[in-house]
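S.K.: Give me coordinates for this.
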Amino acid sequence: MANFTPPFPLDRDARRRGEDPQEMEALFGRVLSYIYHALPDPPVTADGDLCILFDDDGGGIDRLSLLPDTLLGNIVSRLPIKDAARTAVLSRRWRPIWRATPLVLLDTHLLPGGDDVIPNHLDRASSSAVVAAVSRILDAHPGPFCCVRLTCCYMDEHRAPFARWLKLFAVKGVKELFLINRPWPLEAKTPIPATLFSMAELNTLYLGFWMFPDTTGLLRGAAFPRLRELGLCSVYIDAWDIEFVLSRSPVLEILSFEGLFLPLRLRLVSNSLRCLQVHSCKLDSLTVVDAPRLERLFLRTYESEGLKNRIKIAHAPALLLFGNFELGKDELQIGRTIVKARTGADPSATITSVKTLDVDVRFGIRSDAKMLLIILRCFPNLERLHIHSKNTTESTGRLNIKFWQESGAIKCVLSRIAVMAFHDFRGERNEIAFLKFVIESAPMLRMLMIVYANGYFGSRDEATSKTKALFAGKRANDHCLLAVCENMQADGGLWNFQKGSDFSCRDPFGIVQCSSFGVGHWYV
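M.R.: You can find the predicted model right below:
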């Protein structure tokens, strides 16, 4: 972000607030990049071109135009918006195809470069040109639109055309809508019109840098009858508005939050929701009251003023994946029981459906280690375990393998866990003691992946010397496969909502980017 330039001069305003302009510029670019990374991939790409081959002399037979209208429309719908419009000049045969085809409108394709990349820097002239182009396209095409993705407009400066667009989106049957504002300074105090609730055909909605409409005064019929996926990024929204949306979205399956401005207080009651993702938010409380179809619960939150993030799971019988749970920061309640290290295991505080767990542990803190034992007992049918070893300057003493061995039986370790990934490994004694305990106690363990902390070891030989010692003694499974790699990103990388909500991906917590060492697989 070193070369990032804001669209408006910020120096005077930032200094009036007592803020550093350069820090504000860097923050603006960083937050935008987080949001852009979180968004699902667009359905079309600027890399695709419409090519009609001719003979060397420029003549030949136009066989493509002989295809049925349905196929021609399918071709046009997969093109960037400029190329789709240009098909009308190919021949008389193509002229009605463009107007009759449901289109994809990505405003990045309207910029001079015309590529898929959403720019962090965008000047006023480019934004105004995009606004004018979008207005022309919406006037020229009768709809419907498969997808409209607007990320290159300073919508605060163009409120009149934007309000008109929303009405046209409703009339022209937009199915996927992405509205990412570009406020400057970094705020989200512009209210988005309640016209949003008139889009009956909408099945995907992502909002960025807006104030969500106040739902208290909406008509009783306001609803999203076909909305399947909702993403709110850097949005001001109150708890009752979230509950309103849940109650008026009968088929909503995917709900995602990124960097909300207010601490999130969520009571989850939904008969349709399958995936909930909360990333880079302050979490006051999350209560899964009744979510019979919920399969995935992803949490990567900020600590709120030193208070614990309260997570209560009352009824989620289909829950398969849960994480990232941070020991020492998050408080888990299952049913009526608050899970605590000092209270020991409670047979009633278990979730038998969960197969994959992702958890942060400070192995140098004894209370974290004790809590890990209790958490593992809460998920007796766990098959995949992701452990993130968090570095800490605190220490409450070393824990040897005897500590783990004397902790008592853990059902998932003894009979279930087949895959374990240990992230941010630094070769510390407390880490090695836990890994040895698992290797000696888990007969079903067939794959152990050790991911070294970024930049911690200088060579593969240095890194693997630590791991080979783990298998020097007793093993519960002689055929356990070991994989070793280094995390390429010091912070663990950004989260992508599409990755988390891809139900065909069994383990979205899995390693995405591995190291300069490569990934070594071998029996030991």
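S.K.: Please make it C-alpha for all contacts and neighbour counts, starting now.
M.R.: OK.
S.K.: roughly how far is stretch 428-442 from the heart of the chain?
M.R.: Stretch 428-442 has its average C-alpha position 31 Å from the chain's average C-alpha position, going by Cα atoms, centre = their mean, to the nearest Å.
S.K.: residues of it that come out buried?
M.R.: Neighbour counts using 16 or more other Cα atoms under 10 Å place 430-442 of stretch 428-442 among the buried residues.
S.K.: can I get those residues in TSV with secondary structure?
M.R.: Formatted as TSV, the buried residues of stretch 428-442 follow (DSSP: H, G, I helix; E, B strand; the rest coil):
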residue	secondary structure
Asn430	helix
Glu431	helix
Ile432	helix
Ala433	helix
Phe434	helix
Leu435	helix
Lys436	helix
Phe437	helix
Val438	helix
Ile439	helix
Glu440	helix
Ser441	helix
Ala442	coil
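S.K.: this one as well, want them side by side:
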Amino acid sequence: MATEPPHPKSTGKPQGQPPPPLGAGEEGGGGCFCGGDRISGLPDAILGEIISLLPIKDAARTQALASRWRHLWRSSPLSLDGGDLPAEGEVSRAGLVSRVLAAHPGPARRFSVSALQLLLCPSAVGSWIRSPALDGLRELEFQIGELINLQSPLPWLPDSALFRFSATLRLATISRCRISEGAVGALRFPQLRELALESVRISEESLQSMIAGSPVLECLLLSRSVGFSRVRINSRSLVSIGVRDFSGELIIGNAPSLERLLQLELFRDLRVSIVSAPKLETLGWISDRDHYFKLAFGTAAVQDLRSVSATAVVRSIKILAVDILTLSLDMVLDLVRCFPCLEKLYIEFFLSVDRNSWCRKQHDVIRCLDIRLKTVVLKNYCGTMSHVNFASFFVLNAKMLESMTFEGGACHNQRFIAEQHSLLELEKRVSRSAQFYFTVCRSQDKNLTHVKHVHDLSITDPFEYRC
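M.R.: Just a heads-up that it's a prediction; the model follows:
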């Protein structure tokens, strides 16, 4: 038994003497190097790649290291994040962005600025988009940022931002703006793989057109965006979809590559219909606290988590996260029947009215149900008899169980853990290799996944605890 999930092992290198300063050992400003400076001897192309990965203020400063480095920043791919620039206020930062674009000839890999610039400095944004330094741009981001006033009016995203980079964009994050009706209608995004629309006003027709015009799109994030009440997904390339604060209907019509469908925050009145997604493995969070909730997999419909149909069977789901008002063993076992290949189950609950006694009424279930669960996580676990009865069912019957985590309050001290060890009969666990962890609550908000950026939608298990 353990009290915390194991931490990743350190991969730190042995300590030794610090390397000489970058550029040290150069003579006469030529290309030669001596002493310990092996970096300067690398080809320009490799050095340019290294510089492009640095924050913009550090990348530009490499010109001052030595004569060997003076031309490298200007010839390396530009990666400009306005948030890395030292400035007081967005107007001041806009001036620095303009200076960087004027100093660098391009091409650009990434351009990221606050969405507030669209509101405060529209003319500057227009000039940035036209800048030759952004030729061939791959990643465009108008980020919400921490200081933006969410009550301010939504500015228009310049149509030129989409037209200018439509052929080369691989990632687009558009925040806090309005997208015009005709901006994406005639466009195709042949290389776009990741798209995030955060607090954006866009029509249903424009959204559908944008998705349809992106034939290799893999990750789609819709966060607090408005202007549409329904999204219908027909995409052969989409692998992950994340939605946040969306009140409407999400229809997965034909998505042969879809593996992850995520509701990133618990939000009511989301109706999901899945017609065809044969590779869908990760699903959550889904909730029983709204009578509008509906989840349909072709002909197998789950109308309400509180009364899952015995005929609804979906074999592709391996990772499931559910939010239920009342912890109920009967409900969860119905879900296990519905998703018979389930390997990881995350449960957040708030009440426990039922005692969840199972020794008598669940004998038939034990005989006929093949429980393949390897991971179970219980959030808000308090160790009451109802909680103990629920958890002990899986301790004593889940033959493939590898780990079970009890996440609760600060009362999870050594005395509490010892008492739970006895009540749960952990020494009688049917899976002898199973590990049990008692932890404190890790999140006080409703963002119960690790998805903060559209990149994160590629995480296989976005619900898994990370140190």
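S.K.: what's the TM between chain one and chain two?
M.R.: Taking TM-score structural alignment, normalised by the length of structure 2 as the basis, the two superposed chains have a TM-score of 0.82; 435 aligned residues with a Cα RMSD of 3.3 Å.
S.K.: on that earlier part again, save the buried residues of stretch 428-442 of structure 1 as a markdown table, and put in distance to Ser459 of structure 1 too.
M.R.: Shown next, in a markdown table, are those (distance: Cα to Cα, whole Å):
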| residue | distance to Ser459 of structure 1 |
| --- | --- |
| Asn430 | 22 |
| Glu431 | 20 |
| Ile432 | 19 |
| Ala433 | 23 |
| Phe434 | 24 |
| Leu435 | 21 |
| Lys436 | 23 |
| Phe437 | 26 |
| Val438 | 26 |
| Ile439 | 25 |
| Glu440 | 27 |
| Ser441 | 30 |
| Ala442 | 29 |
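S.K.: Out of those, the closest to Ile338 of structure 1 would be?
M.R.: Set against Ile338 of structure 1, the nearest of those by Cα to Cα is Phe434 (24.9 Å).
S.K.: In structure 2, what residue corresponds to that closest one?
M.R.: In structure 2, the residue paired with Phe434 of structure 1 according to TM-score structural alignment is Phe390.
S.K.: isn't its match right up against Val332?
M.R.: No: contact criterion Cα atoms under 8 Å: Phe390 of structure 2 and Val332 do not qualify, at 9.6 Å.
S.K.: which residues are common contacts for these two?
M.R.: Listed as contacting both Phe390 of structure 2 and Val332 by Cα atoms under 8 Å, 6 or more residues apart in numbering is no residue at all.
S.K.: residue boundaries of the helices in the stretch 251-400 of structure 1?
M.R.: 366-378 (DSSP state H, counting those that start in this stretch).
S.K.: Excluding chain neighbours, what is closest to Leu470 of structure 1?
M.R.: Distance criterion Cα to Cα, 6 or more residues apart in numbering; nearest residue to Leu470 of structure 1, sequence neighbours excluded, is Lys436 at 5.7 Å.
S.K.: hang on, that neighbour packs against Ala469?
M.R.: No: using Cα under 8 Å, Lys436 of structure 1 is not in contact with Ala469, being 9.2 Å away.
S.K.: Could you point out the longest strand of structure 1?
M.R.: As assigned by DSSP state E, the longest strand anywhere in structure 1 is strand 275-290.
S.K.: List the residues that contact Asp330 of structure 2.
M.R.: Contacts of Asp330 of structure 2 (Cα under 8 Å, 6+ apart): Asn356.
S.K.: Quick one: map Arg466 of structure 2 onto structure 1.
M.R.: Arg466 of structure 2 maps onto Val512 in structure 1, by TM-score structural alignment.
S.K.: and that match, how far is that from Leu470 of structure 1?
M.R.: To Leu470 of structure 1, Val512 of structure 1 is 25 Å away according to Cα to Cα, to the nearest Å.
S.K.: again, but for Thr352 of structure 1
M.R.: 30 Å.
S.K.: Looking at these two, which has the bigger crowd around it?
M.R.: Each of Thr352 of structure 1 and Leu470 has its neighbours counted (other Cα atoms under 10 Å); Leu470 has more, 18 against 15.
S.K.: Give the equivalent position in structure 2 for that one.
M.R.: Using TM-score structural alignment, Leu470 of structure 1 pairs with Leu424 in structure 2.
S.K.: Surely its match and His387 touch.
M.R.: No: assessed by Cα under 8 Å, Leu424 of structure 2 is found out of contact with His387, at 9.6 Å.
S.K.: what residues are shared contacts of those two?
M.R.: Contacts common to Leu424 of structure 2 and His387, judged by Cα under 8 Å, 6+ apart, are absent.
S.K.: List the contacts of the nearest residue to Arg228 of structure 1 once chain neighbours are set aside.
M.R.: Spatial nearest neighbour of Arg228 of structure 1, excluding adjacent residues (Cα to Cα, 6+ apart): Leu252 at 4.1 Å. By Cα under 8 Å, 6+ apart, the contact list for Leu252 of structure 1 reads Arg226, Leu227, Arg228, Glu229, Leu230, Leu246, Ser272, Leu273.
S.K.: Understood, closing this out.
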